[in-house]
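# predicted structure and sequence below. I'll ask about it afterward.
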Amino acid sequence: MQLTQNFKLPSLYLRVAIGSAYLWEVADRLGVLGAHGRPHVGWGDWPHFVDYARQVMSFLPASVIPALATLATIGEAVFGFLILIGLFTRQAAIGSGILGFCFALAMAISFGIESPLGYSVFTLSAASILLASLPSYAWSIDSLLSHQKINKQLSIYQDKNGVETV
């Protein structure tokens, strides 16, 4: 029990850091954070993001880049949201780890190893894998659903065995 207690805050911190990072990037490429060229805006719109994706995946056929950019964005939005709210956390964290690792490899191939290291993309991938390996996720929908399931099973057990509840 003590081990689980020690992971409550780090688990929440990992979820917030990973989830918000993904959602921030998705918001940027969809123009929510402002127009391209504004301070603290990386892409500002979809066309600028797709241009960047072409650079990152320069070793792939140009015709597949828009589809892969779309899939990556959908993955980041879904994984980010699920991790942030703590629903299907383990599965979303595994997907996030794989997506981050693929992105880091693509950056390393196209720009050199210093790019994914400098932007901490391997770190995001590793943090996601670490999150997936934690035993539980405090303050999450997963935790709430788990407690409800346990309470329901306990209630069924008590009913079957004639145990009175107070």
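Alright, I've got the coordinates. Numbering: from 1, shown residues only.
# CA only for contacts and neighbour counts going forward, please
Will do.
# show me where the protein has its helices.
2-6, 8-29, 46-56, 65-85, 89-111, 114-118, 121-133, 141-160 (DSSP state H).
# for the ones you listed, give me a markdown table that also has mean neighbour count and distance to G37.
Shown next, in a markdown table, are the helices of the chain (neighbours: other C-alpha atoms under 10 Å; distance: least, C-alpha to C-alpha, whole Å):
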| stretch | mean neighbour count | distance to G37 |
| --- | --- | --- |
| helix 2-6 | 9 | 43 |
| helix 8-29 | 19 | 12 |
| helix 46-56 | 18 | 10 |
| helix 65-85 | 19 | 21 |
| helix 89-111 | 21 | 22 |
| helix 114-118 | 14 | 21 |
| helix 121-133 | 21 | 23 |
| helix 141-160 | 13 | 38 |
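# of those helices, which is nearest H36?
helix 46-56 (7.7 Å; C-alpha to C-alpha).
# and that closest one with helix 8-29, angle?
With axes from the mean of the first three to the mean of the last three C-alpha atoms, to 10 degrees defining the directions, helix 46-56 sits at 110 degrees from helix 8-29.
# included below, for side-by-side comparison, is a second structure:
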Amino acid sequence: MKPYARAALWTALAVQAIWFVTQGSDAFGVCVLVALGAFAALSGRHPGTGVAVRVLMAADFLLSVGARFGAFGGPDTPGVTWGDFAHFTSYTRQVASFLPAALAPVLAVLATIAELGFALALLSGFQLRHAARGAACLLASFGISMTISLPVADQFHYCVFALAAAMLALSTVDRHPLSLDNALTRARARREANPVGRTLPCGKIT
């Protein structure tokens, strides 16, 4: 993990922890802080902590996408954030209140596509560096928009900036266990070590 990414992550975690101590937390917030704290502290020696962060972020994206399509109940279901895409579009209009209201449906669709794509990339471990950077940018844009348009408590409730910093940090990590990137790198190394058609000293073809 690069020093600037580590510093950003620890700063975001410290601010998030102070907010929780002063304003209260929930199970989701505690799990996020524990997972991201372990990643920040141990990723250099235990790359597996990055896997937990990937799964956590992917699950958060997928649950959010599911909620806007009624996977957990309709808009009137207790505990359900949106319940359908119309309510999510309305929420997008609130979050992006500084932009023309006509852009809300487009932004809602783009955000959904991006979250789903990043979730699948993080889970599979494919193009992780790019996926993590993209997720960091997306989350940072969410956090900034929420801070501008909504009560400041909203972005702290969802740990938006802490998760954004974690994705930035993840994009700087070199080793990614249990990932397609790792598997493809090993396969490429094996091919380079044993190229097809190489001529041996005895004249035989491998």
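Perfect, thanks for sending it. None of these values were measured; they are calculated from a predicted model.
# what's the TM-score here?
Laid over one another, the chains give 0.89 as their TM-score (TM-score structural alignment, normalised by the length of structure 1), with 162 aligned residues with a C-alpha RMSD of 2.3 Å.
# R38 of structure 1 is nearest to which of the helices of structure 1?
With C-alpha to C-alpha as the measure, helix 8-29 is the member of those nearest R38 of structure 1 (11.0 Å).
# so that closest one aligns onto which residues of structure 2?
Under TM-score structural alignment, helix 8-29 of structure 1 corresponds to residues 47-68 of structure 2.
# stretch 98-108 of structure 1 too?
Counting by TM-score structural alignment, stretch 98-108 of structure 1 sits on residues 137-147 of structure 2.
# distance from the matching stretch to structure 1 after superposition?
Compared with structure 1 after fitting, stretch 137-147 of structure 2 has a mean deviation of 0.3 Å; criterion: mean C-alpha distance after the TM-score superposition for structure 1.
# next, name the residue at the spatial heart of structure 2.
Closest to where the C-alpha atoms of structure 2 average out (C-alpha atoms, centre = their mean) is M57, at 4.1 Å.
# surely that one meets A121?
No: the criterion here is C-alpha atoms under 8 Å, and M57 of structure 2 misses it with A121 at 10.8 Å.
# how near is the aligned residue in structure 1 for V106 of structure 2 to M57 of structure 1?
Under the alignment (TM-score structural alignment), V106 of structure 2 maps onto A67 of structure 1. Here A67 of structure 1 is placed at a distance of 12 Å from M57 of structure 1 (C-alpha to C-alpha, to the nearest Å).
# and if you look at G118 of structure 1?
In terms of C-alpha to C-alpha, G118 of structure 1 sits 18 Å off from M57 of structure 1.
# check L23 of structure 1 too.
21 Å.
# now swap in S20 of structure 1 and tell me
24 Å.
# equivalent analysis for L82 of structure 1, please.
26 Å.
# then F81 of structure 1?
25 Å.
# and what of S128 of structure 1?
22 Å.
# quick one: Y91 of structure 2 from T77 of structure 2, how far?
17 Å.
# and if you look at P201 of structure 2?
73 Å.
# could you do A132 of structure 2 as well?
In this view, A132 of structure 2 and T77 of structure 2 are 32 Å apart by C-alpha to C-alpha.
# same thing with L168 of structure 2?
Taking C-alpha to C-alpha, one finds L168 of structure 2 at 35 Å from T77 of structure 2.
# quick one: residues contacting Y137 of structure 1.
Contact analysis of Y137 of structure 1 by C-alpha atoms under 8 Å, 6 or more residues apart in numbering lists 8, 11-12, 86, 89, 143.
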